[in-house]
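Student: need coordinates for the below:
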Amino acid sequence: MIFESHSGLLRRLLRGLLSVIIVVAALFPIFWGLMTSLKPTRDIVQFPPSLLPATVTFEHYVTIFKAGAFGFLLNSLLVSAGTVVICLGIGALAAYGLARFEFPGKRAVMVAIIAVMSIPVASLLIPTYTLIAEIGLVNTHIGLILVYSAYQLPIVIWILAAYYQSLPIELEWSAMMDGYSRLQALWKVVLPLSRPGLIAAGLFVVVFAWNDFVVAVTLLSSEETRTLPIGIYNFLGFYGREWGPLLAASMVSTIPLLVVFVILQRYFMAGMTNGSVKG
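Tutor: I've put the predicted structure just below:
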């Protein structure tokens, strides 16, 4: 008995140690980039490098915002928000149909969704650009939002369809027996219970739309419409690297996503179905 208790304690300690190592390995590059972005230029290139800045300065952040980083940030927010709204709005309805209704060709539709998800985005750039140019939406945020939505809608449908299938269908039957229509049951019963799934799918979309460079640099050409990843690319330079502004722009791009994940991470572990049955 004593041996088993010591063995269990050892396993917990090893798991805790492994978790700490993983967290440190994941967050150290971000911490290093943040500390380096706060150093004067002369301290960034010194050798050996120091982890913490001897002198804290915000000159690099001033530089990038003078260069238009605030506009790039707003463009990224607009594009990401628009893509999430379209993907969740259409994906929630499409996923519900796949999860709750039987119809000819349903399996083929599911297979097609998986097939579309497996296509590399880079291979679609030329036909995508041609199509967007034909409808006059090149160099517009609306065009980029539509393209992102088309790319991300399959994965949203797949995630939400699997989530709906995990919900007890008896909850919807009970709602419809109380006089709700099918759409009312979806809106007032299924979607509130599907909040963790909706958030998970939305985060997939946000990460793609926020971080994408290849599609954005292909469709956007003017300074006014560029998103943050393109703005970061501007600080790479042709003859050298502007490490201070480059890292400052990277932090401006990274920190909002980290904040979103910290705020919403509790929903990932929510026992949504169990909670609905108990309630």
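
Student: please count neighbours and contacts with C-alpha atoms only from this point.
Tutor: OK.

Student: gap between the host helix or strand of V20 and the chain center?
Tutor: Element membership of V20, judged by DSSP states H and E, is helix 2-37. Helix 2-37 sits 25 Å away from the centroid of its parent chain (Cα atoms, centre = their mean, to the nearest Å).

Student: same deal with stretch 48-62?
Tutor: With Cα atoms, centre = their mean, you get 29 Å for stretch 48-62.

Student: cool, stretch 239-256 as well?
Tutor: Chain-centre distance of stretch 239-256: 20 Å, with Cα atoms, centre = their mean.

Student: now do stretch 139-146
Tutor: On Cα atoms, centre = their mean, the centre of stretch 139-146 falls 18 Å from the chain's centre.

Student: list the contacts of it.
Tutor: For stretch 139-146, the external contacting residues (Cα atoms under 8 Å, 6 or more residues apart in numbering) are 75, 78-80, 82-83, 132, 137-138, 216, 219-222, 225.

Student: would you mark the buried spots in stretch 194-208?
Tutor: By 16 or more other Cα atoms under 10 Å, the buried positions in stretch 194-208 come out as 194-206.

Student: sorry, back to before: if you rank the contacts of stretch 139-146 by neighbours, which is first?
Tutor: Within those, neighbour counts (other Cα atoms under 10 Å) peak at T83, which reaches 27 neighbours.

Student: shouldn't it be in contact with W210?
Tutor: No. Assessed by Cα atoms under 8 Å, T83 is found out of contact with W210, at 10.0 Å.

Student: dump the buried residues of stretch 194-208 to TSV, plus secondary structure.
Tutor: Formatted as TSV, the buried residues of stretch 194-208 follow (DSSP: H, G, I helix; E, B strand; the rest coil):
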residue	secondary structure
S194	coil
R195	helix
P196	helix
G197	helix
L198	helix
I199	helix
A200	helix
A201	helix
G202	helix
L203	helix
F204	helix
V205	helix
V206	helix
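
Student: and of these, the nearest to Y163?
Tutor: Proximity of those to Y163 (Cα to Cα) peaks at G197, which lies at 6.2 Å.

Student: against L14, how distant is the closest one?
Tutor: Distance of G197 to L14, given as Cα to Cα, to the nearest Å: 31 Å.

Student: tell me the SS of P48?
Tutor: coil.

Student: what about it, neighbour count?
Tutor: Neighbours of P48 using other Cα under 10 Å come to 8.

Student: element containing the residue lying closest to A95 once chain neighbours are set aside?
Tutor: In this structure, A95 finds its nearest non-sequential neighbour in A161, 4.4 Å apart by Cα to Cα, 6 or more residues apart in numbering. Counting by DSSP H and E, the element that carries A161 is helix 141-165.

Student: tell me which residues touch A122, please.
Tutor: By Cα under 8 Å, 6+ apart, the residues touching A122 are V214, V215.

Student: and for comparison, fold this next one:
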Amino acid sequence: MSVSIARKKAGRQAGIYVAAAVLAVFVLGPVFWLVTTSLKPRSEVFSSPPRFLPSDITFANYADVLTTDTMLFFANSVIVCLGTTVMCLAFALLACFTLTRTGTRGRKPILVGVLVSQLLPQAVLLVPLYRAADTLGLLNSRFGLMVAFMTFTLPVAIWLLRGFLMGIPMELEEAARMDGLSEFGAYWRVIVPLAKPGVAAVGIYVFFMAWQDFMYSLVFLTDESKRTLPLGVLSLIGSHTIEWGQLMAVSALLLVPILLVFTFAQRYFIAGITAGAVKG
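Tutor: Have a look, this model is predicted:
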């Protein structure tokens, strides 16, 4: 009987490994093709039959796209995404103070409104946001784009941070207030530092969402000097030809910040997501 159970367990584990391998190929296959295409000479991009690995690795595509304009687009993306992340976390933490640490009435309707706002497609908000930004003089500015990004990142940040902060005992805050801190001071100096894994996880999420955006950047930015890196890809797509090697090289550059952020903040991200999954 024990042998049969061991065989069934081994079979389940083998099935899990096979499914994980298939999923990894499905997810990482396009990334592998992107990187290898960026390292191919132009003559091999459309070779038949296709070559999965370049016969001669070349960095000419990267040399062609690493121009002053590309570096400017890259810097714009970093500025906009970091600014969006900082502002979104600041407003989300302030909102969560009211929603988790005070007895303010109407908290449930506010949370329902935050959740319902995520049911609207982002494209639906483009026209009213564009008109509002035009009225406020925020069009064609990095700050205006940051504000636009917050319309779809802030509600998620509030919802996720609330679930994490609700799991921190109120006794800690009460002890801090007995030591002389104000209500908000106890929240900011005691509760928020304890929520560092959750804050980091939400910050990574906001950064990823802002970094990969194309639609809002295309609508809100018209000055070429203020374009983000995803918009810079457009210059490689012409009316009659597409520089696929260079396009893949720029796409590979888009992956670098995401990989770096996730590599250095992985433990905070996993800890925040795990804690947020069981608290609330």
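
Student: thinking the residue nearest to A95 of the first structure is in contact with L93, fair?
Tutor: No. If you go by Cα under 8 Å, A161 of the first structure and L93 don't touch, sitting 9.5 Å apart.

Student: now the buried residues of stretch 194-208 of the first structure in JSON lines, with distance to N274 of the first structure?
Tutor: Listed next are these as JSON lines, based on distance: Cα to Cα, whole Å:
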{"residue": "S194", "distance to N274 of the first structure": "12"}
{"residue": "R195", "distance to N274 of the first structure": "14"}
{"residue": "P196", "distance to N274 of the first structure": "13"}
{"residue": "G197", "distance to N274 of the first structure": "14"}
{"residue": "L198", "distance to N274 of the first structure": "17"}
{"residue": "I199", "distance to N274 of the first structure": "18"}
{"residue": "A200", "distance to N274 of the first structure": "18"}
{"residue": "A201", "distance to N274 of the first structure": "20"}
{"residue": "G202", "distance to N274 of the first structure": "22"}
{"residue": "L203", "distance to N274 of the first structure": "23"}
{"residue": "F204", "distance to N274 of the first structure": "24"}
{"residue": "V205", "distance to N274 of the first structure": "27"}
{"residue": "V206", "distance to N274 of the first structure": "28"}
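
Student: quick check, nearest of the residues you listed to A69 of the first structure?
Tutor: Ranked by distance to A69 of the first structure (Cα to Cα), those are led by V206 at 18.9 Å.

Student: the second structure: which residue goes with the closest one?
Tutor: Counting by TM-score structural alignment, V206 of the first structure lines up with F207 in the second structure.

Student: could you list every residue that touches its match?
Tutor: C81, L82, T84, T85.

Student: where's the last one, which helix or strand?
Tutor: It refers to T85 of the second structure. Assigned by DSSP H and E, T85 of the second structure falls in helix 68-101.

Student: run the angle between that helix and helix 142-165 for me.
Tutor: Inter-element angle recorded for helix 68-101 of the second structure and helix 142-165: 40 degrees (by axes from the mean of the first three to the mean of the last three Cα atoms, to 10 degrees).

Student: quick one, helices of the stretch 151-279 of the first structure?
Tutor: Secondary structure of the stretch 151-279 of the first structure (DSSP state H, counting those that start in this stretch): helices at 170-177, 182-185, 191-193, 195-211, 214-219, 228-233, 243-264, 272-278.

Student: the longest one maps to which residues in the second structure?
Tutor: To tie it back to what came earlier, the one meant is helix 243-264 of the first structure. Counting by TM-score structural alignment, helix 243-264 of the first structure lines up with residues 244-265 of the second structure.

Student: with the first structure superposed, average distance for the matching stretch?
Tutor: Taking mean Cα distance after the TM-score superposition for the first structure, the mean distance separating stretch 244-265 of the second structure from the aligned residues in the first structure is 1.4 Å.

Student: now that stretch: buried residues?
Tutor: Of all the residues in stretch 244-265 of the second structure, those buried under the rule 16+ other Cα under 10 Å are W244, G245, Q246, L247, M248, A249, V250, S251, A252, L253, L254, F262.

Student: I'd like the residues you listed laid out as JSON lines, including distance to M71 of the second structure.
Tutor: Below are these laid out as JSON lines (distance: Cα to Cα, whole Å):
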{"residue": "W244", "distance to M71 of the second structure": "19"}
{"residue": "G245", "distance to M71 of the second structure": "18"}
{"residue": "Q246", "distance to M71 of the second structure": "15"}
{"residue": "L247", "distance to M71 of the second structure": "15"}
{"residue": "M248", "distance to M71 of the second structure": "16"}
{"residue": "A249", "distance to M71 of the second structure": "13"}
{"residue": "V250", "distance to M71 of the second structure": "11"}
{"residue": "S251", "distance to M71 of the second structure": "14"}
{"residue": "A252", "distance to M71 of the second structure": "14"}
{"residue": "L253", "distance to M71 of the second structure": "11"}
{"residue": "L254", "distance to M71 of the second structure": "12"}
{"residue": "F262", "distance to M71 of the second structure": "22"}
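
Student: my guess is F58 of the first structure meets T41, correct?
Tutor: No. With contact defined as Cα under 8 Å, F58 of the first structure and T41 do not form a contacting pair (11.0 Å).

Student: so between those two, which is more surrounded?
Tutor: The residue with more neighbours, out of F58 of the first structure and T41, is T41; 17 against 14, by other Cα under 10 Å.

Student: double-check that one against L246; I have them as touching.
Tutor: No. At 11.6 Å, T41 of the first structure does not count as touching L246 under the criterion of Cα under 8 Å.

Student: re the thing from before, need the next SSE after the helix holding V20 of the first structure, C-terminal direction.
Tutor: Per DSSP H and E, helix 2-37 of the first structure leads on to helix 41-44 as the next helix or strand towards the C-terminus.

Student: which other helices and strands contact that following helix?
Tutor: helix 243-264 (3 or more Cα pairs under 8 Å, 6 or more residues apart in numbering; DSSP states H and E).

Student: circling back to that earlier point, nearest approach to V111 of the first structure belongs to which of the helices of the stretch 151-279 of the first structure?
Tutor: Distance to V111 of the first structure, taken as Cα to Cα, is lowest for helix 195-211 among these, at 19.0 Å.

Student: what's the mean deviation for that closest one versus the second structure?
Tutor: Mean for helix 195-211 of the first structure is 1.5 Å (mean Cα distance after the TM-score superposition for the first structure).

Student: stretch 80-91 of the first structure now?
Tutor: Stretch 80-91 of the first structure, aligned to the second structure and superposed, deviates on average by 0.4 Å (mean Cα distance after the TM-score superposition for the first structure).
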